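J.: Sequence first, then the predicted structure:
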Amino acid sequence: MQDVSKELISTPFTSLSDQETLLQEAHRRKIIEHVPLIVALFIIAVTGIIGNILTISFYGYRVKRTPTFVMIKLLAIIDLIVCFLIFTTIADLCINIKFTSTILCKWMYFLDHWFMHTSVMILWIISIHRYRRICRPVGRQFTVKSATVAVILSTVFSIIYCSHIFIIYDPVKVNISTSDVAISEVIGHYCTNTDDPNLKDVLVTFHAIDVVSVSFCFITFLFTYGNIWRTVRRHNRKAETIQTAPSSLPPRQRTLPFKHIAIQISNASTKEHFSTDQFTSQLQSDYTTDSFSKPDTGSVETPATIERGTLHTSTRKIKKSSQSSTRVTRERKITLMMFAVTVALVICFTPYFIASVGIRAVSATTEDELNTGMELALSFPFLNSVINPIIFCVFNSKYRGFVKKKIIRC
């Protein structure tokens, strides 16, 4: 009797019910393994939804409509949708090795890629807009209408670009190790790059296109913000030179402001076909030549009239200079804020592309892809949609006050 029982114990499990039981056990084990990531993604999703709703409320209804603010509002709308899509990723982590629906697999990843790609495109457009505002102030600029159209076109382009997801993503089989000695592995399914041999070349081609497009965006960011930094630095040096130039002039000739050469350059944006360097040279000549000379002795104006006119003109110029100074300071803060958002984008998307285009393409359909570290890297872009409202709050004091009021009300 004992020999018979030992033989039954040592008999391998071969029935489908035994394999299903082991698959359920492996499924529960994966869920337990992913619990910290699931909780983190849930907190990120809720935080991002609240933050982006506040961003839409502020930049959509509480500030003056400018091209940059309109694009920030549209970016917040896209980020809000991405935050809702985090819940589909949470569902994917809960299903994990039992994901067998082809339609859900394709649509889930298509929506994720579509809105994330649109977010990148909006920041790409904003970087070009900031470059033209700072480095090409006398050229054609974005308007509210053209900025909106550009975002709509980028959204349509993202739909076309991400349509390849319907080709290269599928539920694939994967061998899952078990704790049973008789059946060391069971077959599970999860949504990832297709393992169809006929689509191998297509998969490699689209991965190459992804690498090229991402590299192009990163190069654009380096070019635009690098030139903005150089332009601001050059203007600051010119401002210091012009500020110290009139020190040898008589006191009466020092009434005009010499600070903020970048302010005067920004005012030149209304002058067509007039370069920044030409305008700077003109300012230098105006400050150091006959613009400070005394009125013509043949004039019929009395000294008192001349003095009042000079004082009125000087006061008006100082007031205009103060307004321009505020405007330029605001433009630079906005540029710095969008640069910080772009840096956050690069940081959040880099692990994703390393995991998706690199490791995932090489080790697809293996159990290693289902570990928490890989899932975390693939979920990193979601963090960017949550960080953006925090960056806006840090760099914009008015938005920070708006958020505080909402929190106090709650």
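T.: Received it, and whenever you're ready, just let me know what you need.
J.: rest of the way, CA atoms for contacts and neighbours
T.: Fine.
J.: Three-state assignment for residue 188, please.
T.: Three-state assignment for residue 188 (DSSP: H, G, I helix; E, B strand; the rest coil): strand.
J.: In contact with it, which residues?
T.: 23, 97-98, 173-176 (Cα atoms under 8 Å, 6 or more residues apart in numbering).
J.: how does it look with 6 Å?
T.: Going by Cα atoms under 6 Å, 6 or more residues apart in numbering, residue 188 touches 97-98, 173-174.
J.: now residue 224
T.: With Cα under 6 Å, 6+ apart, residue 224 has these contacts: residue 131.
J.: What distance do you get for it to residue 142?
T.: Distance of residue 224 to residue 142, given as Cα to Cα, to the nearest Å: 15 Å.
J.: Could you do residue 375 as well?
T.: For residue 375 relative to residue 142 (Cα to Cα), the value is 39 Å.
J.: Show me which of the two is the more surrounded one.
T.: residue 142 (20 against 17; other Cα atoms under 10 Å).
J.: So that one lies in a helix, does it not?
T.: No - counting by three-state DSSP, residue 142 is not found in a helix; it is coil.
J.: Identify the residue nearest residue 217 in space, chain neighbours excluded?
T.: Using Cα to Cα, 6 or more residues apart in numbering and skipping the chain neighbours, the partner closest in space to residue 217 is residue 124 (6.7 Å).
J.: Just the buried positions in the strand or helix carrying the one you found, please.
T.: In the assignment (DSSP states H and E), residue 124 maps to helix 102-135. Buried residues in helix 102-135, counted by 16 or more other Cα atoms under 10 Å: 102, 104-106, 108-135.
J.: Same check on stretch 33-43?
T.: So for stretch 33-43, counting by 16+ other Cα under 10 Å, buried means 34, 37-38, 41-42.
J.: all strands for the protein, in order.
T.: Secondary structure of the chain by DSSP state E: the strands cover 169-177, 185-193.
J.: for those, which one sits closest to residue 89?
T.: strand 185-193 (11.1 Å; Cα to Cα).
J.: And that closest one, how far out from the chain middle?
T.: Distance of strand 185-193 from the chain centroid (Cα atoms, centre = their mean, to the nearest Å) equals 33 Å.
J.: Below is structure B, check it against A:
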Amino acid sequence: MDTPEIYHHLLSTMSSTLANLTQHNYNYSIKSIPAIVYLATVMLVGFIGNSIVCYVYLVKLKRIKPFAYFILALAIIDLVNCVINIPFEIFHLTHRFTIGTHTLCKIKSAFSPFVGTLLAIIIVPMSVYRYKKICRPLNKQMTTHGARLSILCCFLATCIISGPCVDIYGPSPITDGYFNGSMCAISKNTNFNHSVACVSAFCCTFVVVSITIVLVYSLIWRQVVRSNKFRRSLLSVGHINSNNGLAGEDTPRDTIMTSRHAVRYRKTTLMLFLISLVFILTYLPHLVLIAVIISKNKVLISSSHRLSGPLNVAYNIGVRSYFISSASNPMIYSYCNMKFRHAAMSIFKRKR
């Protein structure tokens, strides 16, 4: 066989292989349509919602409180999810068997662990801020400068935790009898102990954050219950008049809030609690599946394309469950924060 025939044979073989992989990509994307619809919906809702959040806090509200910096930081991180990570995941589902050869695979390894870890860590100072506001109202409170500084510390801590894990994702061969593909997963060149260490770091971060949130909001709940009991006892003996003012001068003014102020405090506390709760509930399935993949030495992810329709959908949504918080957070802000809701609604009102 002379050189032109060899070249023609190789070209024919490569074309046949590419066509085969393209067909497998198509078949897998059809099987994954529910997961793609889920990601597209979260991306659209999250992009619109978090864009509104950023616009409201950066443009509409000139003076914002320290907790608003945390909300703004979360909105920016969620936007990164909606603009970079979710589109990549959709591309991943439609190019399952060839994505390992794309540079997008390296982008995933840089952004996905970083964004997930930063979302987890930033919830901690946000919860502590609320604890000091409710349980230690007379102590020195966090300022706007302190909020910005704590966000910066969260960013640096995330770099330390997720930095060593940037290169664990990469091309990973996938073989199934009639074809050889390349998917984007934990790279074949990644040392097993390295991948275990990275997942362990993420798991430990998640556990520490979850325990901190549970403890902090338990203390906040206890304080709220005590305050309500104290307020009811004062009302029962007539220390507070019908206008929620103080009838006697012997009661400390700073220890009793007006009804409107108390409702606003409860709403803000509920908002931050719901943000934390939704993150924990949506991040947990993702982390469990990743831990199972590592414990099975990557067998699950390399054979996930063989899963039946419902199992395949459950797997692909479960491993990407943490994206839900990127769409739900703006809804939580709107429900719990009247000032934000009015500012957001004013954007869409036509000028008369």
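T.: Arrived safely. If you're wondering where the values come from, they're calculated on a predicted model, not measured in any experiment.
J.: Rebuild the contacts of residue 188 of the first structure as a markdown table, extending it with distance to residue 195 of the first structure.
T.: Listed next are those as a markdown table, based on distance: Cα to Cα, whole Å:
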| residue | distance to residue 195 of the first structure |
| --- | --- |
| 97 | 16 |
| 98 | 17 |
| 173 | 9 |
| 174 | 10 |
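J.: which of the residues you listed has the most neighbours?
T.: Top of the contacts of residue 188 of the first structure by neighbour count (other Cα under 10 Å): residue 97, with 28 neighbours.
J.: Tell me who's in contact with the equivalent of it over in the second structure.
T.: In the second structure, the residue matched to residue 97 of the first structure (TM-score structural alignment) is residue 97. Contact partners of residue 97 of the second structure, counting by Cα under 6 Å, 6+ apart, are 181-183.
J.: where along the second structure do the helices fall?
T.: 3-31, 33-55, 66-80, 86-94, 104-135, 144-162, 192-236, 259-295, 299-303, 309-318, 324-336, 338-348 (DSSP state H).
J.: on that earlier part again, tell me how far the residue nearest to residue 217 of the first structure lies from residue 131 of the first structure.
T.: 11 Å.
J.: same thing with residue 258 of the first structure?
T.: 25 Å.
J.: Also residue 261 of the first structure?
T.: 18 Å.
J.: related to what we said a few turns ago, can you lay out the strands of the first structure as JSON lines showing distance to residue 206 of the first structure?
T.: Output for the strands of the first structure, formatted as JSON lines (distance: least, Cα to Cα, whole Å):
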{"stretch": "strand 169-177", "distance to residue 206 of the first structure": "12"}
{"stretch": "strand 185-193", "distance to residue 206 of the first structure": "11"}
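J.: closest to residue 93 of the first structure out of the ones you listed?
T.: strand 185-193 (9.8 Å).
J.: how about that closest one, aligned to which bit of the second structure?
T.: The aligned range for strand 185-193 of the first structure is 178-186, by TM-score structural alignment.
J.: for residue 198 of the second structure, what are its contacts?
T.: residue 165.
J.: same thing with the one 5 residues further on?
T.: In this structure, residue 203 of the second structure makes contact with no residue, judged by Cα under 6 Å, 6+ apart.
J.: Relative to residue 177 of the second structure, how far out is it?
T.: 35 Å.
J.: Residue 83 of the second structure matches what in the first structure?
T.: For residue 83 of the second structure, the residue aligned by TM-score structural alignment is residue 84.
J.: now do residue 194 of the second structure
T.: Checking TM-score structural alignment: residue 194 of the second structure goes with residue 202.
J.: gap between its match and residue 208 of the first structure?
T.: 10 Å.
J.: In the second structure, which residue range corresponds to stretch 375-384 of the first structure?
T.: By TM-score structural alignment, stretch 375-384 of the first structure lines up with residues 316-325 in the second structure.
J.: Could you tell me how far the matching stretch lies from the centre of the chain?
T.: 9 Å.
J.: ends of it, how far apart?
T.: 17 Å.
J.: Just the buried residues of it, please?
T.: 316-325.
J.: got a list of contacts for it?
T.: 35, 279, 282-283, 285-286.
J.: ok, so of the residues you listed, who is nearest residue 151 of the second structure?
T.: residue 279 (17.5 Å).
J.: which residue packs closest to the closest one, ignoring adjacent ones?
T.: Here the residue nearest residue 279 of the second structure, using Cα to Cα, 6+ apart, is residue 325, at 5.8 Å.
J.: And the residue mapped onto residue 39 of the second structure from the first structure, how far from residue 352 of the first structure?
T.: Under the alignment by TM-score structural alignment, residue 39 of the second structure pairs with residue 41 in the first structure. Look at residue 41 of the first structure and residue 352 of the first structure: by Cα to Cα, they are 15 Å apart.
J.: Kindly report the same for residue 260 of the first structure.
T.: 43 Å.
J.: Also residue 35 of the first structure?
T.: Distance from residue 35 of the first structure to residue 352 of the first structure, by Cα to Cα: 20 Å.
J.: again, but for residue 261 of the first structure
T.: 43 Å.
J.: got it, and residue 265 of the first structure?
T.: Where residue 352 of the first structure is concerned, residue 265 of the first structure sits at a distance of 41 Å (Cα to Cα).
J.: And residue 66 of the first structure, by the same measure?
T.: Residue 66 of the first structure sits 33 Å away from residue 352 of the first structure, going by Cα to Cα.
J.: What is the neighbour count of the residue nearest to residue 133 of the second structure when sequence neighbours are not counted?
T.: Here the nearest residue to residue 133 of the second structure in space, its sequence neighbours aside, is residue 141; by Cα to Cα, 6+ apart that works out to 6.9 Å. Neighbourhood size, residue 141 of the second structure [other Cα under 10 Å]: 14.
J.: pretty sure residue 76 of the first structure contacts residue 51?
T.: No - using Cα atoms under 6 Å, residue 76 of the first structure makes no contact with residue 51, being 8.8 Å away.
J.: Look at the two and report which has more neighbours.
T.: Under the neighbour definition other Cα under 10 Å, residue 76 of the first structure and residue 51 were set side by side, and residue 76 has more, 28 against 24.
J.: Enumerate every residue touching that one.
T.: Contacts of residue 76 of the first structure (Cα under 6 Å, 6+ apart): residue 52.
J.: Then the one 4 residues further on?
T.: Applying Cα under 6 Å, 6+ apart to residue 80 of the first structure gives the contacts 49, 52.
J.: and what of residue 147 of the second structure?
T.: Applying Cα under 6 Å, 6+ apart, the residues contacting residue 147 of the second structure are residue 66.
J.: what about 10 Å?
T.: 65-70, 125-126, 129, 153 (Cα atoms under 10 Å, 6 or more residues apart in numbering).
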